[in-house]
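A.B. asks: next comes the sequence, and after it the predicted model I'd like to discuss.
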Amino acid sequence: MAPIYKVALVQLHPKPLSPAQNYEKATSFIRDAAAKGCHLAVLPEYHLTSWVPRESGFKDSCAESAVYLQRYEALAKELGICIVPGTIIESDGGSLLNIAYFISSNGEIVGRYQKKNLWHPERRHLVSSAHEPHTAFDTPLGRVGLLVCWDLAFPEAFRELIADGAQIICLPTFWGMRDVSDEGYALNPDGEALFLNNTVVTRAFENTCAVVFVNAGGPPEKGEKTSFAGLSQVGVPHLGALGRLGRAEGMSIVDLDMDVLRVAEENYKVREDTRPCVLREVPDYH
């Protein structure tokens, strides 16, 4: 019988340029998730610093990224829980990289991914992983892949990961309701929510995988009246969105039944049909 994993969707509201404060809040949520028997906790993109690249202290706030990564490694080992610490901004020769990690329950990093598909305003500040292939990796939850935010719009990224055996794809995100032009927003103020809710579930169906989508949320005191999109959820074929949150900060725990993925693949045969064709010897009739 396939296992059932408890997954914590930690929809933080990151305070700009406050990594210490944001880390402490994230740690509180992760400890709560571990106490409730979760096998995996996933945080949003930019959860330590928020995304404020034009502010003068932004680069300085990213300076201790390695320190916080080590703290998450120690926390994962202490609690016996896998952690995807959203994304962490790292400096490389003056360039900024947006990196997602998968930390195993023994405290070891087993997966690393540098964001490939950068949202248009990010391209002035970040370096893409460009043509590096998307690869999956082995974890206590099986084979997992990592993507980040705008990667959601690129189905080929998911295809690469499932071709490498991924069954779970974790997707830390920092996605707001006003991340479009005024003209686009006027067409539909809920357009970004429509995009997210539909696309997360579509990617799960079309790849017979689980998509663990975790977005930043708005301030708790504002409730749903926020420009943060939130809507963290686990997209699963046959079942749709599990544990979907609203727009405010919070945590949702989802029971992810891996047997559902087996049933989906047996029905849809996506992995079978997208497997590279094996050339067969053609009989010589002459």
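C.D. replies: Cool, got the structure. Residues are numbered from 1 along each chain as shown.
A.B. asks: rest of the way, CA atoms for contacts and neighbours
C.D. replies: Noted.
A.B. asks: distance check, the spatially most central residue of the chain against L187.
C.D. replies: Taking Cα atoms, centre = their mean as the criterion, L171 is the residue nearest the geometric centre of the chain, at 1.5 Å. Separation of L171 from L187 (Cα to Cα, to the nearest Å): 27 Å.
A.B. asks: for the closest residue to L126 other than its chain neighbours, give me its contacts.
C.D. replies: Spatially, and ignoring its direct neighbours in sequence, L126 is nearest to L96 (5.0 Å; Cα to Cα, 6 or more residues apart in numbering). Counting by Cα atoms under 8 Å, 6 or more residues apart in numbering, L96 touches I89, E90, H125, L126, V127.
A.B. asks: host element of L96?
C.D. replies: Remark: L96 resides in strand 95-103, with elements defined by DSSP states H and E.
A.B. asks: quick one: distance of that strand to the chain centre.
C.D. replies: Centroid separation for strand 95-103 versus its chain: 12 Å, with Cα atoms, centre = their mean, to the nearest Å.
A.B. asks: check it against this one:
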Amino acid sequence: MRVSAIQMDMKLGEPEYNFAHAVELVRRAAATGADVITLPETWNVGFFPSENLEALSDREGERVKATFGPLAKELGVNIVAGSVSNVRDGKIYNTSYTFNRQGEVVADYDKTHLFTPMGEHHSFEFGDRLVTFELDGVRCGIVICYDIRFLELVRSLALRGIDLLFVVAQWPKLRTRHWELLNTTRAIENQMFVVATNSCGTAGQTKYAGHSILLDPWGEVLVLGGEGEQILTADLDLEVVRGIRESINVYRDRRPALYEIK
């Protein structure tokens, strides 16, 4: 499976520009022969406008679906369309949509852990469910930015049988080391591929890290981005997952009766 991660530099509070730019970048990524193309977190508005957020947001994912469903079908690719600021039932969610090659929505996920240090919980609603899905027969999961710090969440997805985790983010440059270490640790401890797509550039006072990273289940780096806008592409050999889980079977050797996680 060939995956392209789009490390996008979006403009804060300018969805018209961001939609057009995202489409342009997806078309460029498709030219690499990618099977799956990913975008970062809240690329439609940036992270995140303090004023007029509701007015700038998508509505029930209508614009994302109208844009990327037909585009996925036209290009014949799967698109993990990052996440968008999205109004549903009068509340704003940080929502990810994933499209298969036929342009169908195969997954939608609301960010479950909102980044309270930046006040995300004052503007967005918490998601309340985990999501897994299949792309080209590969079992996948998705988390959004701050979610990656919560090992219980990722292990719960792993126990549902995923081999590939997508992480979409707006991770700041200040904590670049955390970004690389957390994604690497999740890959190793859960014995799965991790495709972590971050944004870049500056929004308000925050400089975003870039450094999107694609990792194999050994925690080896397949490709690592720099700080600027770019498209990173790697081929994932899913047979590696079965091999490592047979040689070091942590799932068999778990002792969940001893774990008290509440």
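C.D. replies: Arrived safely, thanks for sending. No experiment lies behind these values; they were computed from the predicted model shown.
A.B. asks: residues in structure 2 aligned with the strand holding L96 of structure 1?
C.D. replies: Counting by TM-score structural alignment, strand 95-103 of structure 1 falls onto residues 91-99 of structure 2.
A.B. asks: average gap between that stretch and structure 1?
C.D. replies: Averaged over the aligned pairs, stretch 91-99 of structure 2 sits 0.9 Å from structure 1 after superposition, using mean Cα distance after the TM-score superposition for structure 1.
A.B. asks: list the buried residues in that stretch.
C.D. replies: I92, Y93, N94, T95, S96, Y97, T98, F99 (16 or more other Cα atoms under 10 Å).
A.B. asks: counting neighbours, what do you get for the closest residue in space to the last one that isn't next to it in sequence?
C.D. replies: With Cα to Cα, 6+ apart as the measure, V105 is the residue that lies nearest to F99 of structure 2, at 4.6 Å, once sequence neighbours are left out. Neighbour count of V105 of structure 2, defined by other Cα atoms under 10 Å: 17.
A.B. asks: repeat that for A35 of structure 1.
C.D. replies: Counted with other Cα under 10 Å, residues neighbouring A35 of structure 1 total 11.
A.B. asks: roughly how far apart are the equivalent of it over in structure 2 and R255 of structure 2?
C.D. replies: Mapped onto structure 2 by TM-score structural alignment, A35 of structure 1 lines up with A31. According to Cα to Cα, A31 of structure 2 stands 46 Å off from R255 of structure 2.
A.B. asks: G226 of structure 2 now?
C.D. replies: G226 of structure 2 is 40 Å from R255 of structure 2, by Cα to Cα.
A.B. asks: who has more neighbours out of these two?
C.D. replies: When G226 of structure 2 and R255 are compared on other Cα under 10 Å, the one with more neighbours turns out to be G226, at 14 against 9.
A.B. asks: which position in structure 1 aligns with that one?
C.D. replies: In structure 1, G226 of structure 2 lines up with G246, judged by TM-score structural alignment.
A.B. asks: matching residues in structure 2 for whichever strand or helix holds the residue nearest to the centre of structure 1?
C.D. replies: Element membership for L171 of structure 1 (DSSP H and E) is strand 168-173. Here strand 168-173 of structure 1 aligns to structure 2 at residues 164-169, judged by TM-score structural alignment.
A.B. asks: next: stretch 256-272 of structure 1.
C.D. replies: Counting by TM-score structural alignment, stretch 256-272 of structure 1 sits on residues 236-252 of structure 2.
A.B. asks: neighbouring contacts of the matching stretch?
C.D. replies: M1, R2, V3, D163, Q191, M192, F193, D216, P217, W218.
A.B. asks: re the thing from before, helices or strands up against the strand holding L171 of structure 1?
C.D. replies: The contact analysis (3 or more Cα pairs under 8 Å, 6 or more residues apart in numbering; DSSP states H and E) places strand 168-173 of structure 1 against strand 142-146, strand 210-215.
A.B. asks: which among these is found nearest to E192 of structure 1?
C.D. replies: strand 210-215 (12.3 Å; Cα to Cα).
A.B. asks: give me the mean deviation of the closest one from structure 2.
C.D. replies: Mean for strand 210-215 of structure 1 is 0.7 Å (mean Cα distance after the TM-score superposition for structure 1).
A.B. asks: where in structure 2 does that strand fall?
C.D. replies: Going by TM-score structural alignment: strand 210-215 of structure 1 matches residues 193-198.
A.B. asks: got the residue ranges for the strands in the stretch 51-200 of structure 2?
C.D. replies: Assigned by DSSP state E, counting those that start in this stretch, the stretch 51-200 of structure 2 shows strands spanning 58-59, 78-80, 84-88, 91-99, 105-110, 132-135, 138-144, 164-168, 193-197, 200-203.
A.B. asks: can you redo these as TSV with distance to E152 of structure 2?
C.D. replies: Output for the strands of the stretch 51-200 of structure 2, formatted as TSV (distance: least, Cα to Cα, whole Å):
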stretch	distance to E152 of structure 2
strand 58-59	30
strand 78-80	23
strand 84-88	24
strand 91-99	20
strand 105-110	17
strand 132-135	15
strand 138-144	12
strand 164-168	14
strand 193-197	16
strand 200-203	28
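A.B. asks: residue range for stretch 145-157 of structure 1 in structure 2?
C.D. replies: The alignment of stretch 145-157 of structure 1 onto structure 2 (TM-score structural alignment) spans residues 141-153.
A.B. asks: buried ones in that stretch?
C.D. replies: Those buried within stretch 141-153 of structure 2 under the rule 16+ other Cα under 10 Å are G141, I142, V143, I144, C145, Y146, D147, I148.
A.B. asks: check stretch 134-141 of structure 1 too.
C.D. replies: So, applying 16+ other Cα under 10 Å, buried residues of stretch 134-141 of structure 1: H134, T135, A136, F137, T139, L141.
A.B. asks: wait, the last one sits on Y5?
C.D. replies: Yes. Between L141 of structure 1 and Y5 a contact is recorded at 7.4 Å, counting by Cα atoms under 8 Å.
A.B. asks: for the aligned residue in structure 2 for S128 of structure 1, the count of nearby residues, please.
C.D. replies: Using TM-score structural alignment, the equivalent of S128 of structure 1 in structure 2 is F126. By other Cα under 10 Å, the residues close to F126 of structure 2 number 16.
A.B. asks: now A81 of structure 2
C.D. replies: A81 of structure 2, neighbours per other Cα under 10 Å, totals 27.
A.B. asks: contact partners for it?
C.D. replies: Residues in contact with A81 of structure 2, defined by Cα under 8 Å, 6+ apart, are I37, T38, L39, P40, F68, S96, Y97, T98, F99.
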